[in-house]
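# One predicted model, sequence on top.
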Amino acid sequence: MAAYASLLALARTLHQILTLDRYPNPLDKEKIVSLFQKVDSSLNFLQDYSDQHGGTVDLVGNEMKSAAYEAQDFMDSYLFLVSRNDFDSSSSEPFSVASVDQGLNLALEKIDFFWEEAMKNKKIPLSSMADSSPVDHSSAIKIPVKKMVVGFDDDIDAINEQLYEDSAKLQIIPIVGMGGIGKTTLARRVYQSAILSRHFDICGWITVSAEYRKRQVLSGLLHYLVEADDVQCHQSDAQLATLVYQGFMGRRYLVVIDDVWDTKAWDDLKRVFPEDGIGSRILITTRLSDVAIYARSSSSQLHLMKFLNEDRSWELLQERIFGLESCPPELVEIGKKIAYSCGGLPLTIVVVAGILISTSNIMRQELWENVSKNISSTEPTIESHCSKILCLSCDRLPLHLKPCFLYMTAFPEDSEIEVSKLIKMWVAEGFLKPSDRSKCMEDVGGGYLEDLVNRSLILVRKKGPDGKLETVGVHDLLREICATKAEEEGFLHHVSSNRNVHKVDATQNPYRRISIHYTQALWEWRIQESSIHSVLLFSERNLGSTFFLSSRRLSILDAPEVTWPNLSDVISALFNLRYIAFALNDSSCPHGFPTSITKLPNLQTVIAHRTYFRRDYLLQIQCEIWETPKLRHLITDTPFRLPSPSSRGIVQESDIQTLETVVDFKFTEEIIKIFVNLKKLKVIFTMCLDNWDDYNLNNLFRLNNLEELKVSVDDLPNPSITWNHTFPISLKKLTLEGVPWHWDNNMTIIGSLPNLEVLQMMNIKVTGFSEHWTPMEDQFLRLKYFRSSLDHLVKWEVEKEHFPSLESLILRRAQIDEIPSGIGEIDSLQLIELQFCKESLVDSANLIQQQQHENGNLAFQVRVNNSDKHDFWF
């Protein structure tokens, strides 16, 4: 796998060199073309072989990987010096013209040698679970699965009995069992049911993990209680703990504390939960019985998770593979044997189901027999046998997915990994190889992720309003196994402050990627090895650690919570940088946005996270940003101004897909021509110009690839101004905040958008004093999610035909008296949520719920939320 990933990275660098206009030696291009062809042929062979046989391929292992790494390092340096015209034909330095020619020859010889050896000796061991038929991984397999948790009915009843008993005392209820047995799944089911029951004033969920991070846990709890983001940076842990305690006081709460590993962590946490005798409950999950016994209340019962019996095991396997359908009779016997071999552990059953689902012909009995043979238990313990099955599931992955999956182990245990960020990092790493060159790399990454989800190797943590993945995770057991694989193959090195390591030195272990998890303050880290290409830093805020970085070949620097005193100088030396996430504050960026970022020729993604700048700070980005040739995503949570491209004479099309969050964006003719690839835009209008039309909003509809748009208006000096501009028909998500609005006219504009799936409208400035809205027919045809405050509306008339695809309706502080009965007749409706709404509106929602349930739609929910917690926008 590491060899394949190294060849991918080398191919990308060679392709970049082949687009150069000049070379130090005319013969160089011929040699580089030859090297690229050999590398590309190697990749195609490995990919084809893996797809056809479904197994792992290892071309003489470390030797090929080392050769590819060495060639890539040389090519990176070559590219660097070409860009600076820094070759000297008489120089004895490593990169004179003579040494360039020698290096190219050496790279060709090594790649040639190892490839020929691999083919001559046919040293290609395959996983014994290989399927001989070709597999098409270009599209994810989707199986309809029943919304149930097999084998947990009795467990849910037992937990609920303790949750809702009459005792007014605070009860701590532990769920204990080995990893993968379903503790978190059970807790999640109970938790979601409790939210719907409205028995508790507030419900919260936090994950502790083996590495207990106190500040992160406190911040997680505070998220459920108050608007905390702006105060946390300046609060001590003790102050945060006090805020949490005060937030829970006087409110009946249910808190799930997932994955507790030691009694000290529990001793530290229990102090923030008041015991005020109103029936609050804390649910703990842990693998350790001594922790469970120590934490539980004297009157509560320890809930011990049991392995699934044979019938339950087979039921779960069937459900995961066939969904609502029945297993074919000829596969039942072998299927039961497979299910029994999983030892009653739900995680292994789900993973084995993922292996079977991923094959091209799932109905082949030979395939099932092959899988059964390879997972038959010969291990002395259930733990070791389950580990064997999980290892096989990793080995069984096709080559193109392996680097992407192993890369996820860089994130800390129990992380909620942001999907959009993960895919941007995959793109920067060069892991993605589209079969269709015209396809956007980010779309390719989305397909890879869906494939991993369907193989049950990653967990879906959160979905967006449109049903797309927002955050994902990896189960602890799988992460531990894959992290070990990543270390063994030299793919990724993990470093922790708990290991008492201050210096990251890769000279003895030449890793290309380093993931640093640090939880202790005032540490000094030195990352000095020039072969390191990726550094990912994970920490809590305000730890005060110091970082020194001198890895010239770095292509990824992910440090969103780290302060770099010399950030601009650090960046200026990173010629190969493709992805950077950094903290934007007075210490790391005293002069605002670092100018050196705009001078990086390979940069694709910039993510700047504000930590200490005042809330009204406006970032100024230099006009040189227009000359960053490969920039695709420019994202900050601090509003910024973009200079006019005409100041730099820029007229060509840009690769930019994402702009967040730009102030007073003008949709001029030149902007429209440049941003032909723009997909996501967040813009704030300060209305500093005299006329709304000065922003050229009449051109907005010409952004033909725009899919997500958020428009916020800070102030409206002229109340007579009304939005009367149309939107691009490509829009899928639209968020409007503070926009001047006329209900009838403007909703007709929005309703006609053919692809719109998500609509948010909050605190709009209503013009014309509209109080009545009746949507038109044949509009909002694809709208799934509608969230609004329905400002100034007192009557809303709806027929089911008006919103035929609506799934979620969220109203906040709406003044209408009731939800239109037509809403309740929409077949696709799944959720109505009311936030700070009048009682009559709640009564009408409950009536709709009763009707939906009577019609068989038991999945329909009504949520009433009057929490004081700040209302966050996506």
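Now that the structure is in, tell me what you want to look at. Numbering: from 1, shown residues only.
# going forward, measure contacts between C-alpha atoms and count neighbours the same way
Will do.
# Just confirm Gly738 contacts Gln760, I think it does.
No - using Cα atoms under 8 Å, Gly738 makes no contact with Gln760, being 11.4 Å away.
# for this protein, which strand is longest?
strand 633-641 (DSSP state E).
# Now do it: distance to the chain's middle.
The chain centre lies 19 Å from the centre of strand 633-641; the measure is Cα atoms, centre = their mean, to the nearest Å.
# which helices and strands does the helix or strand just after it pack with?
On the C-terminal side of strand 633-641, the closest following helix or strand by DSSP states H and E is strand 658-663. Where contact means 3 or more Cα pairs under 8 Å, 6 or more residues apart in numbering; DSSP states H and E, strand 658-663 is packed against strand 633-641, strand 680-685.
# Show residues contacting the very next helix or strand once past strand 658-663.
Note on strand 658-663: by DSSP H and E, the next helix or strand toward the C-terminus is helix 669-674. Helix 669-674 has contacts (Cα atoms under 8 Å, 6 or more residues apart in numbering) with 645-646, 651-654, 699, 702-703.
# which of those residues count as buried?
Neighbour counting by 16 or more other Cα atoms under 10 Å classes 645, 654, 699, 702-703 among those as buried.
# List just the nearest of those residues to Tyr191.
Relative to Tyr191, the closest of the buried ones among the contacts of helix 669-674 is Leu703; by Cα to Cα it sits at 43.0 Å.
# Surely that closest one touches Leu681?
No - applying Cα under 8 Å as the test, Leu703 and Leu681 come out as separate, 10.5 Å apart.
# Show me what the longest helix belonging to the chain packs onto, helices and strands only.
Criterion DSSP state H: the longest helix present in the chain is helix 26-53. Using 3+ Cα pairs under 8 Å, 6+ apart as the contact test, the elements touching helix 26-53 are helix 2-18, helix 97-121.
# Try it again at 6 Å.
Helices and strands touching helix 26-53, by 3 or more Cα pairs under 6 Å, 6 or more residues apart in numbering; DSSP states H and E: there are none.
# Beyond it, next helix or strand please.
Note on helix 26-53: by DSSP H and E, the next helix or strand toward the C-terminus is helix 62-83.
# let's bring in a second one:
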Amino acid sequence: MADSSVSFLLDKLSWLLQEEVILQKGVREDVQYIKDELKRHNAILTRDDALEDKDPELKVWVKRVRDIAQDMEDAIDEYNLRLVDHRQGNNKNSSFHKVAFDIKTMKPRHRIASDIKKIKSKVEAITQGRPMISGVGSSSSQRRSSRLDSQGDALLLDEADLVGIDQPKKQLCDLLFNDEPKREVISIYGMGGLGKTTLAKQVYDDPKVKKHFRIHAWVNLSQSIKMEEILKDLVQKLHNVFGKPAPESIGTMNNDDLKKFIQNFLQRSQKYLIVLDDVWHVKVWDGLNHAFPNNNRGSRVMLTTRKRDIALYSCAGLGKDFHLEFLPEKEAWSLFCRKTFQDNSCPPHLEEVCRNILKLCGGLPLAIVAISGALATKERSNIEEWQIVCRSFGSEIEGNDKLEDMNKVISLSLNELPSYLKSCLMYLTIFPEFHAMETWRLIRLWIAEGFVNGEDGKTLEEVADSYLKELLDRSLIQVVEKTSDGRMKTCRMHGLLREIVNSKSRDQNFATIVKEQDMVWPERVRRLSVINPSHNVLQQNTTTFHLRSLLMFGLSDLLNQFSLHELCSSNGVQFLNVLDLQDAPLDDFPAEIVNLYLLKYLSLKNTKVKNIPGSIKRLQNLETLDLKHTSVTELPVEIAELKRLRHLLVYRYEIESYAKFHSRHGFKVAAPIGNMLSLQKLCFIEVDQGSAALMVELGKLTQLRRLGIRKMRKEDGAALCSSIEKMIHLRSLSIFAIEEDEVIDIHDISNPPRYLQQLYLSGRLEKFPQWINSCKNLARVFLKWSKLEEDPLVYLQGLPNLRHLELLQVYVGEMLHFNAKGFPSLKVLGLDYLEGLKYMTIEEGAMQGLKKLVMQRCSSFKNVPVGIEHLAKLKAIEFFDMPDELIMDLRPNGGKDFWRVQNVPTVYSTYWRNDGWDVYSLETFGDIESDVDHRIAMRTLQLPTLWKA
């Protein structure tokens, strides 16, 4: 992961070479020399990244390259910073002003020329002193050897180590033995160390499997192994089944001939089983796939991989992907105790520290077995030794020979990463341990840091999103929470992987994490994460602060000791690109922030800041301004001067009941918002004043992906419709009327945004907007207070991708009818405050994928929905403040309609009483009149999660 500093610099060098400001004589040539040399060095660093840890001389040289790259970046940023004041107000169209500008900038141009001369000398020195990198000519073979030496889970885990292996083994055997005559592919995927290879080996070696598949072969793969070697190895193993050597002719065959040979061999054979262990690349599967014919005898191919995309790709059409999960807590504890303590019982005085250590293993069998082996030799009476392991888990992994093999297996996934993902992954260690990271926060931060490379036809946000998905597919991050329409909302890194990545981050001085006052500081600090600070971290005598990023967590009331004024006035923060003060106890906007001219990302989310000064216009590089859940209600007119701003997020919730019209607040602005042509996200802007002109201004924002409008009036509908038609990239649209009874008039949209995925309308609809029916990409639709007389389902049920539908006071009729084949993708359905609703009919075939049904405050609805029994995938039904008659009919002990929901795992009823929710499980629900005796649980909710759009 050595190439990140150089990669970032190369882009800045390109900017400097293209800069219109005239550099001093010879400087441009020096910059070009530095760029060319660092580009060559970067190619070496990227190619031989995995060798850095093994070659001390190379490691020292890499550090020198990185330091030079950072020095050059500092020089460019300082040059850029010194030009800021001169650029502002300069009329470049005037020749006089151009001359004046060149004179005024003479000093900064002289300064950068001097800096570049010094840096060029250092580059020449490291070029001449570059070490001979061992194995450069054979680096691929070295990596292959390393790869095969730690071939993985099978070398480190045995059957006894896999607690609960019986069930997944049975499932795999069932897939192998099923009656399907066509060739099928079974893909086992998951994080390295889960035991994929061990599980596959247990299945493969099972006597019943060997008997069922007379022809069988196990092929070990590597990241860089040649296809020709794989094919020849497979030919030999197929012949070994019969105890015969492979024909000598295969030695002269090319790849195509070898594939044809294998194909003919297997086509004539009985049913066969081929296991491909540890597939790393799609091209490997593509190279082998056609060698495995469909001989219609029930043949199977089984593969293991760390990558989800390979698993899904290989078994697409005819096959099954099998995701191996982490061990549950109970089974993990059983394995830990069995491997750590001979008597399988943890001493009571060690249980707390052992459970903390186990938590860091995160249910990963390989980690549990390895850590247990290291702990088994420790003295049980000395609890301090065990606590040291827990406190310094990362250091223990690095320095303990017994954990070296485990470290290799986990590190393989990191060394194999393409360069554009390495920095993104290391960046995750900036967040506190076990912290659930919001995906959009990560995306914006990565872009501000410069990690995201532009791609034709894509925004940087779309590219960053693809990075997240790739990390997920490689099992390097885990989903913590999903949105109801299937998108990843929050994620985290596995605890053990995090420790290994954090170790690499420290080693390369990628980021500095401050948790304790007496920590050892590196020589330079460029990215700083401060967690629960108790002192001013910038008061370090021996550390050079040239900060590009500062993120602070858990500030709470410690701000009295940690002065933000001192922070922003410090000499080491003038180059900041990222300042994230989310959750800080701030009452006022820190005035010093506006002097951070290079700032790209500013978050004051969840603070008490009320006002934003007009001087914010000085932050001309700002791309993200996150003021969500602050007290800001109005932005200054100068905000429109931030031409690079891409994400303007200003809104908060004030929840007094679980469904209130005025529960969300946005911001007012008198600025010509249409000048902010880079905006992609704008929410929530209040348009009640000067709304006509503002609606027209919105039409200029053709790059918008998300638009949120509050306090809209009926008369502004036509202008808004015209503007929406120009927003061809729009993905999410939220419109709130100024009052509950105000009509939202948005019917005249003849060309709706084709990519629209989320639609939220709150206010009256005189009729259903017909254009919604043509938005085939819609995944979430929330309609509130529409008060339609016509059944809205007629227009919505044909939407092919709709996954989440919420209707609050939308329909005044008595009957809702769900037609067969309607809502093919719907997962969540919420119906609220439909006071006139009395009956619901669900035809067989409707909502076939529905998993959750929520009904609340439908006071006239006393009959169980007819056809609800057809919803075979329904997992939960929730009733909030629904009539007693309905609930009584669903009781398991005597309810006449209980049979309709008897196969639904969770059914419960909830009532709002005394400002809180009383929750009752219908599985044991008794007499409503004596509900105290049958109370299962009680909880107080401010707002049901389904309404937090």
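Great, that's in hand. The structure presented is a predicted model; accordingly, all values stated were derived computationally and were not measured.
# overall similarity of the pair, as a TM-score.
Scored by TM-score structural alignment, normalised by the length of the first structure, the superposition of the two chains gives a TM-score of 0.64; 648 aligned residues with a Cα RMSD of 4.8 Å.
# Compare the helices and strands packed on strand 658-663 of the first structure and give me the one nearest Leu811 of the first structure.
Nearest to Leu811 of the first structure, of all those, is strand 680-685, at 22.6 Å by Cα to Cα.
# State the helix or strand in which the closest residue to Phe879 of the second structure other than its chain neighbours lies.
Spatial nearest neighbour of Phe879 of the second structure, chain neighbours left out: Ser909 (4.6 Å); criterion: Cα to Cα, 6 or more residues apart in numbering. Using DSSP H and E, Ser909 of the second structure sits in strand 906-913.
# That strand: how far from the chain's middle?
When distances are taken as Cα atoms, centre = their mean, strand 906-913 of the second structure is centred 33 Å away from the chain's centroid.
# Likewise for stretch 112-124 of the first structure?
In this view, stretch 112-124 of the first structure has its centroid 38 Å away from the chain centroid, taken as Cα atoms, centre = their mean.
# wait, what's in contact with Ser678 of the second structure?
Counting by Cα atoms under 6 Å, 6 or more residues apart in numbering, Ser678 of the second structure makes contact with 644-646.
# any idea what it aligns with in the first structure?
In the first structure, the residue paired with Ser678 of the second structure is Asp655, using TM-score structural alignment.
# Helix, strand or coil: sort out Thr471 of the first structure for me.
Using DSSP: H, G, I helix; E, B strand; the rest coil, the structure places Thr471 of the first structure in strand.
# immediately after whichever strand in the second structure runs longest, which helix or strand?
As assigned by DSSP E, the longest strand anywhere in the second structure is strand 544-553. The helix or strand immediately downstream of strand 544-553 of the second structure is helix 564-569, counting by DSSP H and E.
# centre of the chain versus that next one, how much separation?
Its chain's C-alpha centre and that of helix 564-569 of the second structure lie 32 Å apart, by Cα atoms, centre = their mean.
# swap in stretch 512-532 of the second structure?
25 Å.
# which residues are contacting it?
Here stretch 512-532 of the second structure makes contact (Cα under 6 Å, 6+ apart) with 430, 511, 543-555.
# repeat that for 8 Å
430-432, 506, 509-511, 533-535, 537, 542-556.
# Buried subset of these as a PyMOL selection?
Provided next is the PyMOL selection string for whichever of the contacts of stretch 512-532 of the second structure are buried by 16+ other Cα under 10 Å:
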select buried, resi 430+431+432+509+510+511+533+534+544+545+546+547+548+549+550+551+552+553+554+555
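# right, and Val57 of the first structure touches Ser50 too?
Yes - the criterion here is Cα under 8 Å, and Val57 of the first structure meets it with Ser50 at 6.8 Å.
# Would you mind grabbing the residues shared as contacts by these two?
Taking Cα under 8 Å, 6+ apart as the criterion, Val57 of the first structure and Ser50 both touch Leu399.
# So Ile832 of the first structure belongs to a strand, correct?
Yes - applying three-state DSSP, one finds Ile832 of the first structure inside a strand.
# what does it align to in the second structure?
Aligned counterpart of Ile832 of the first structure in the second structure: Leu853 (TM-score structural alignment).
# what do you get for Cys440 of the first structure?
In the second structure, Cys440 of the first structure lands on Thr459 (TM-score structural alignment).
# can you pull out the helices in the stretch 801-949 of the second structure?
Along the stretch 801-949 of the second structure, counting by DSSP state H, counting those that start in this stretch, helices occupy 884-889, 898-901.
# Those helices: which one's closest to Phe261 of the second structure?
helix 898-901 (56.7 Å).
# Tell me which residues of the closest one come out buried.
898, 900-901.
# Can I get those in a markdown table including distance to Ser314 of the second structure?
Output for the buried residues of helix 898-901 of the second structure, formatted as a markdown table (distance: Cα to Cα, whole Å):
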| residue | distance to Ser314 of the second structure |
| --- | --- |
| Phe898 | 43 |
| Arg900 | 40 |
| Val901 | 38 |
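# quick check, nearest of the residues you listed to Lys330 of the second structure?
Lys330 of the second structure lies nearest to Val901 out of the buried residues of helix 898-901 of the second structure, by Cα to Cα, at 31.5 Å.
# Just give the closest residue to the closest one, not the sequence neighbours.
Nearest residue to Val901 of the second structure, sequence neighbours excluded (Cα to Cα, 6+ apart): Glu869, at 6.1 Å.
# Repeat that for Pro434 of the first structure.
Leaving out its chain neighbours, the residue that sits closest to Pro434 of the first structure by Cα to Cα, 6+ apart is Val444, at 6.2 Å.
# Count the residues that sit near the nearest residue to Met425 of the first structure once chain neighbours are set aside.
In space, Met425 of the first structure comes closest to Tyr579 once its chain neighbours are excluded; the distance is 7.0 Å by Cα to Cα, 6+ apart. For Tyr579 of the first structure, the neighbour count with other Cα atoms under 10 Å is 24.
# that older thread, out of the helices of the stretch 801-949 of the second structure, which comes closest to Pro168 of the second structure?
Proximity to Pro168 of the second structure (Cα to Cα) singles out helix 898-901 among those, at 30.0 Å.
# for that closest one, the distance to its chain's centre please.
Counting by Cα atoms, centre = their mean, helix 898-901 of the second structure is centred 39 Å from the centre of its parent chain.
# Many thanks, we can stop here.
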